[in-house]
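Visitor: give me a 3D structure for the following:
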Amino acid sequence: MTSHLSGPVTAPGGRRPRLPGPRTPREVATALDSFRDSVAAGMSHLHHTYGPVAALGIGPLRWTFLFGTDANELVLGNTENFEFSYGGLQAIAGDTALVALPNAENRTMRQLLRPLFDREHVDAYADRVLDRVRDRLAAWPQNTTVDAYTELRLAVRLASVDSFIGPGVLNREGNTLDTTLEQLHTVLNRSSILTLLVWNAPRLGRLRLRKPLSRIDRVVHAEITRRRAGATPTPDPIDPIGFLLRPGIYPELPAGDHTVRDTVVSLLIASYDPTSSALGWSLYGLLANPEVLAEAKREVARELGDEPVRAATARRLKYLGHVVAEAIRVHPPVVASARHCVKGFEVHGHRIPAGSRLMLSQFTSHRSPDSWPDPERFDPDRWDRTGTATAAVPPAAYFPYGSPRRRCPGSGMAAVIVPAVLAAVLQAGDITLADDHPPRLDGFAALRPKAGLPVRVHQPH
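Guide: Next up, the predicted model:
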């Protein structure tokens, strides 16, 4: 295929130009250092230094980075030529997980799993998260500093295990399962050029993660056995394992119990990691902007009063929804979208050969002055749909959970959970940032504050 993007496709003399990117040892070292800071910083460095197209690495480490809404539209709009490619997630989730399936099979599986993402299931999951969050908030001592990001992340992770593997699993496994999940995400999220290699080579990723993966597999397959034996009652609303074991569903799975396992693990990944990221950055956006915090408090008091927030009532909190939308614009949970091109194509005057690994950047797209007025300013009002701001934003300029056709399956859950948890935090008492400096960025699969989010706990309400 050939793109419609402008630019010469040959250099003088008929030769095709080399792709821009670091050439000298010093340039390569600078680029690698920027990725060690964070993947977001690495992509920003390549964009600012080399323009809309930049190549980095050699052999299995080679990636071509494309920046800008034109390239986003080209790649995200052509699923036939640009296959979804998230080897790092595939290493953990498995070959029949949603993140690993080719586009056509992915669409079929998403259709099969659609009932798990209806309002009843989303609200049940959100309410489990809220219960865990309130347990954590109640344990925060006054006049001390706590890491709000780590605390909220723990609450989401525990609720995810309850919801996606089954009730009672945490009681049987103790802290082992929780520790194992964090080990997996630590490797997956490490800001390093080596992470790109893992994302290109799922087998290498599985080799590095074989011990924690074996523990996860043991737990999930044991729960499948318990369900079949009737040892664990299937909760209501039905959870993924109970749903997938239904007689009308199980025969449709491509690999039986392996698909049950892969689906459960992929849902765990898709739920707590991006949701935790959105929670952390949304809370930071609130606390770092006093006028935004004041308006959010007024909305919670007006809409909820003394009523503890639940998933159903959180949908009233429109302004908090705008806060979340703005927070994940500035700090998108998914900072990069990976693709594999089936056929060669041309973009911005450069020929990209078939088989190339591509990276699009939500982080740079969401901060581009070409699409966003005053992009560095935190402004929830730009999402007020009674105005005109959102209508002016090209769809390819904002995709915090991935492209519409391969969007993270946890995105709909996060849209309910994050405003609800923010409301629960506001209802619990007053907290302030313990550090005036903006958090350093970290993470590959999900953007996170490198040193957490330290907050000072004040008088409860």
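
Visitor: switch to C-alpha atoms for all contacts and neighbour counts from now on
Guide: OK.

Visitor: next, count neighbours for Gly51.
Guide: 17 (other C-alpha atoms under 10 Å).

Visitor: cool, and Tyr398?
Guide: Neighbour count of Tyr398, defined by other C-alpha under 10 Å: 23.

Visitor: now swap in Phe67 and tell me
Guide: Around Phe67 there are 24 other residues, counting by other C-alpha under 10 Å.

Visitor: list the contacts for the nearest residue to it once chain neighbours are set aside?
Guide: For Phe67, ignoring the flanking residues on the chain, the nearest one in space by C-alpha to C-alpha, 6 or more residues apart in numbering is Pro52 at 4.7 Å. Neighbour list for Pro52: 65-68, 348 [criterion: C-alpha atoms under 8 Å, 6 or more residues apart in numbering].

Visitor: now do Leu204
Guide: Each residue near Leu204 by C-alpha under 8 Å, 6+ apart is listed here: 91, 198.

Visitor: next secondary structure after the strand or helix carrying Glu303?
Guide: When secondary structure is defined by DSSP states H and E, Glu303 falls within helix 290-304. Using DSSP H and E, the helix or strand that follows helix 290-304 in sequence is helix 311-314.

Visitor: so which helix or strand takes in the residue nearest to the spatial centre of the chain?
Guide: Per C-alpha atoms, centre = their mean, the C-alpha nearest to the average position across the chain is that of Pro274, at 3.3 Å. According to DSSP H and E, Pro274 maps onto helix 257-287.

Visitor: the structure of the following sequence is requested for comparison with the preceding one:
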Amino acid sequence: MASAQAARTGTSGGGRRGTEIPRLEGAPLLGSLADLKSDALGTYQRARHLHGDVVRITAGPPGLRTELHCVFSAEGAQQVLASQAANFRKDNALYQEVRVALGNGLLTSQDEDYLRQRRLVQPLFTKRRVDGYAEAVATETASALDAWDATPDGVVDVAQEMTALALRAVSRILFGADVDATADVVDRCFPVITAYAMRRGYSPVNLPRTWPTPGNKRAAASMDELYAVCDGIIAERRRITGAGEGDGQDLLSLLATASSADDGEFDATELRDQVLIFLLAGHETTATSLAFSLHLLARHPDLQDRARAEIAAVLGDRTPGAADLDRLPYLSQVLKEAMRLYPAAPVLGRRSVAAAEVDGHTIPAGADVIVAPWVTHRHPAYWPDPERFDPDRFTPEAEAARPRYAWLPFGGGPRACIGQHFSMLESVIALAMLLRAYEFEAVDTEISVVAGITLLTTGPARCRIRRLRA
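Guide: The predicted structure follows:
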């Protein structure tokens, strides 16, 4: 009861050490299974509102029941993801399914595999290296604007458009001239593969993947097609690199030649695993941030005008570059506030190795643990009037006054997203070019979303666009 009262008043929901973790009441037979399937994000929100910052949610029939230990406070998130990260591993069922579908890349690998991969990849994601990708982002954004100009003053679905833009941008950065050979395949195959992994990851019982069910066959066909395209490009890139041809500056070429005396280099399968993870994380996360930034600004024309005024003052008519990231602080605040309300990774799963104290409660060994940025980003202890869109929450002074893990769209701790700077760079450049060229007015005032591997829209996110400049 004390925990629920604290949650309602916006104070910490942590309990006293050793207190029992409260449980969200569910149906007698299936627990909260139906609620989680129909509205997982809303169920997590309700759990925090009713019971505080550490809550148990049970789902499934007796004998096949899963118990989730959900952690909603910034302090608890920091303990799970950072200070006690070694005790909370990516061993749950969903990560096992993602490993099968997309390989053992940076998102899914663990222990020495992960450390070796991170050491090999890290030099490719330094600020200086990432800043070099700005031109590719600007090129793809200009192409998207050219396509919009064919139907000026029309209506666009910003979720679909930003997914296409982000996919082409990351494909260009990864594959260089091979962007057209990959973007269409990824766009067609990824949704099938990720939806399949999600279904299996959250199902209490799964049929063997080798059984010829329609779902298994669709997923296998999509994986085969996606793998074949990636393997073909990787083989050709290694041939070109070995022959001394090409400039070798696309990310795939750099990955193919990454090596160290201690860690060796990536073999062909490891390269494909990294490419698949970069394609997934590199386009879906940025697309989410861009789409919701545009839609939120479309619903708040005064803030859209403020952002556009900053863009005009800083850029004029020139193409934005990496150096402009720090020169457009309000645009960065807009993006951060959009990522607060619509984090691309709304739910993060872990499994505990040993019993551990988290936010004053004992989480047992072997527990499935949920950290939910979607809920933490709406926690009234850190975010007054949390559903309101207010980019001024991210002034330097406001950020310094909040706990570090009150905002965690890129995760945190040793497994924090390696592409944080790239995501912000890509988003600021694209958003600046889009807002300078077009005015946005929301057609759909609300957008429905669900938690997949990343945050997914389930309906249209349409905006009416009006051309502002030639």
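
Visitor: got the angle for the helix holding Glu303 of structure 1 vs helix 257-287?
Guide: Using axes from the mean of the first three to the mean of the last three C-alpha atoms, to 10 degrees, the direction of helix 290-304 of structure 1 lies 110 degrees away from that of helix 257-287.

Visitor: now whatever residue of structure 2 lines up with Phe444 of structure 1: closest residue in space that isn't a chain neighbour?
Guide: Alignment of Phe444 of structure 1 against structure 2 is given by TM-score structural alignment, with Gly452 as its counterpart. Excluding the flanking residues, the one nearest Gly452 of structure 2 by C-alpha to C-alpha, 6+ apart is Met198, at 6.6 Å.

Visitor: doesn't the one you found lie inside a strand?
Guide: No - residue state for Met198 of structure 2 (DSSP: H, G, I helix; E, B strand; the rest coil) corresponds to helix; a strand is not indicated.

Visitor: which parts of structure 2 are strands?
Guide: Secondary structure of structure 2, counting by DSSP state E: strands at 54-59, 66-71, 88-89, 155-157, 259-260, 264-265, 348-352, 356-358, 361-363, 368-371, 438-442, 449-451, 455-457, 462-467.

Visitor: quick one: those strands as a markdown table, columns for distance to Ser293 of structure 2 too.
Guide: Supplementary listing: those in a markdown table, determined by distance: least, C-alpha to C-alpha, whole Å:
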| stretch | distance to Ser293 of structure 2 |
| --- | --- |
| strand 54-59 | 30 |
| strand 66-71 | 27 |
| strand 88-89 | 32 |
| strand 155-157 | 13 |
| strand 259-260 | 38 |
| strand 264-265 | 39 |
| strand 348-352 | 22 |
| strand 356-358 | 33 |
| strand 361-363 | 36 |
| strand 368-371 | 24 |
| strand 438-442 | 11 |
| strand 449-451 | 15 |
| strand 455-457 | 14 |
| strand 462-467 | 12 |
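
Visitor: closest to Ser332 of structure 2 out of those?
Guide: For the strands of structure 2, the distance to Ser332 of structure 2 is smallest for strand 438-442, at 18.2 Å, taking C-alpha to C-alpha.

Visitor: that closest one maps to which residues in structure 1?
Guide: Mapped onto structure 1 using TM-score structural alignment, strand 438-442 of structure 2 covers residues 429-433.

Visitor: superposed on structure 2, where does the matching stretch end up, distance-wise?
Guide: On superposition with structure 2, the mean distance recorded for stretch 429-433 of structure 1 (mean C-alpha distance after the TM-score superposition for structure 1) is 1.6 Å.

Visitor: how about that stretch: buried residues?
Guide: Of all the residues in stretch 429-433 of structure 1, those buried under the rule 16 or more other C-alpha atoms under 10 Å are 431-433.

Visitor: which one is the residue in structure 2 that the residue nearest to the centre of structure 1 lines up against nearest to, not counting chain neighbours?
Guide: Taking TM-score structural alignment for the superposition, Pro274 of structure 1 sits opposite Thr285 in structure 2. The shortest distance from Thr285 of structure 2 to any residue that is not its chain neighbour, by C-alpha to C-alpha, 6+ apart, is 5.0 Å, and that residue is Ala344.

Visitor: tell me, how many residues neighbour that neighbour?
Guide: Neighbour count for Ala344 of structure 2, taken as other C-alpha under 10 Å: 26.

Visitor: ok, now which ones touch it?
Guide: Shown in contact with Ala344 of structure 2 (C-alpha under 8 Å, 6+ apart): 284-286, 288-289, 409, 454-455.

Visitor: and the counterpart of it in structure 1, how far from Ser271 of structure 1?
Guide: In structure 1, the residue paired with Ala344 of structure 2 is Pro333, using TM-score structural alignment. Distance, Pro333 of structure 1 to Ser271 of structure 1, using C-alpha to C-alpha, to the nearest Å: 11 Å.
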